[in-house]
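A.B. asks: generate coordinates for the sequence data below:
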Amino acid sequence: MNDKPDTFAPWNAALASMLPGKLLLVGLTYLDADGTLIDKQQIFGRVLSATPRGGISLRLEGRRAGERYALPPDTRSFRKAKPGEYRLHATGEVVIDPDYTVTFSIRKRPEQPPTTIH
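C.D. replies: Purely as a prediction, here's the structure:
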């Protein structure tokens, strides 16, 4: 029997318990159903809550200050950020010393052909 935690499980409860109040720098890549790049965005904000059922709730900062954003309950791509300044490509905003960086790819679902009823 292996007592090591599964480091590839979507939800890491120990990490999630430390997230509230932390500053996240989030990279979002939007893809078409066939994998073609549609858009890339970067956002940042403080974690309000992190639960396996509700996901990770952020209060955004910078140009989007006050907005809320929900990330899925998946901590696999969270990485401890190195201290320093991070410049957002699209807006030029600078994020200083975020606690974590995280990336997500969001792929459109393939369109389903209309169903016919016989």
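A.B. asks: contacts and neighbour counts: CA atoms only from here.
C.D. replies: Noted.
A.B. asks: tell me the helices and strands packed up against the longest strand seen in the chain.
C.D. replies: Under DSSP state E, the strand in the chain containing the largest number of residues is strand 37-51. If you count contacts as 3 or more CA pairs under 8 Å, 6 or more residues apart in numbering; DSSP states H and E, strand 37-51 packs onto helix 13-18, strand 23-31, strand 55-60.
A.B. asks: so for F104, which of these sits nearest?
C.D. replies: strand 23-31 (5.1 Å; CA to CA).
A.B. asks: next, the buried residues of the longest strand of the chain.
C.D. replies: If you call a residue buried by 16 or more other CA atoms under 10 Å, then strand 37-51 has these buried ones: 42-51.
A.B. asks: compare with the first, here's sequence two:
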Amino acid sequence: MTKVLLVDDSAVMRKIIQRNIKETGLIVDEFVEAGDGNQALDKVNANGDLDLILLDWNMPNMSGIEFVKTLRSLNLSKRIPVVMVTTEGSDAKVSEAKDSGADGYLTKPFTGDQLRDTLGDYLLVQ
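C.D. replies: Below you'll find the model as predicted:
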């Protein structure tokens, strides 16, 4: 059973990402949602069986970068892949995200093909 945590301060964007994942044929059995990094940490602690985290950069309370740094500092029994899904598309931001522990990067707006290509390393396709 594949479980994905969507972290974005926009509920609409979380729904768009869910819909796009389903339309591309990627298999996700359950989506867990969080509106910022603090909520995401709570969700990680409550859902230890997460398979992937999709993470926005710019959020209130705790940004995506702060979240991924905090997540990587925890001694979790399983390393959860993190893919940044954000409007921040400069080379410097991509490098910062990867240096902070992100595994992948997808810039908004994205196409279904870009989504499938990026997430295909982490999710199965029907």
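A.B. asks: please state their TM-score.
C.D. replies: In this superposition the chains share a TM-score of 0.25, using TM-score structural alignment, normalised by the length of structure 1; 57 aligned residues with a CA RMSD of 5.1 Å.
A.B. asks: looking at the helices and strands packed on strand 37-51 of structure 1, which is nearest to R87 of structure 1?
C.D. replies: That would be, of these and by CA to CA, strand 23-31, which comes in at 10.2 Å.
A.B. asks: got the contact list for the closest one?
C.D. replies: With contact meaning CA atoms under 8 Å, 6 or more residues apart in numbering, strand 23-31 of structure 1 is reached by 37-47, 95, 98-108.
A.B. asks: ok, back up a step: now mean neighbour count too, for the helices and strands packed on strand 37-51 of structure 1, in CSV please.
C.D. replies: Listed next are these as CSV, based on neighbours: other CA atoms under 10 Å:
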stretch, mean neighbour count
helix 13-18, 12
strand 23-31, 19
strand 55-60, 21
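A.B. asks: export these to JSON lines and tack on distance to R87 of structure 1?
C.D. replies: Below are these laid out as JSON lines (distance: least, CA to CA, whole Å):
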{"stretch": "helix 13-18", "distance to R87 of structure 1": "25"}
{"stretch": "strand 23-31", "distance to R87 of structure 1": "10"}
{"stretch": "strand 55-60", "distance to R87 of structure 1": "16"}
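A.B. asks: ok, which of the ones you listed comes nearest K80 of structure 1?
C.D. replies: Here strand 23-31 is closest among those (CA to CA), at 9.5 Å.
A.B. asks: now the closest one against strand 55-60, angle please.
C.D. replies: Here the directions of strand 23-31 of structure 1 and strand 55-60 differ by 110 degrees (axes from the mean of the first three to the mean of the last three CA atoms, to 10 degrees).
A.B. asks: with that, I have no additional questions.
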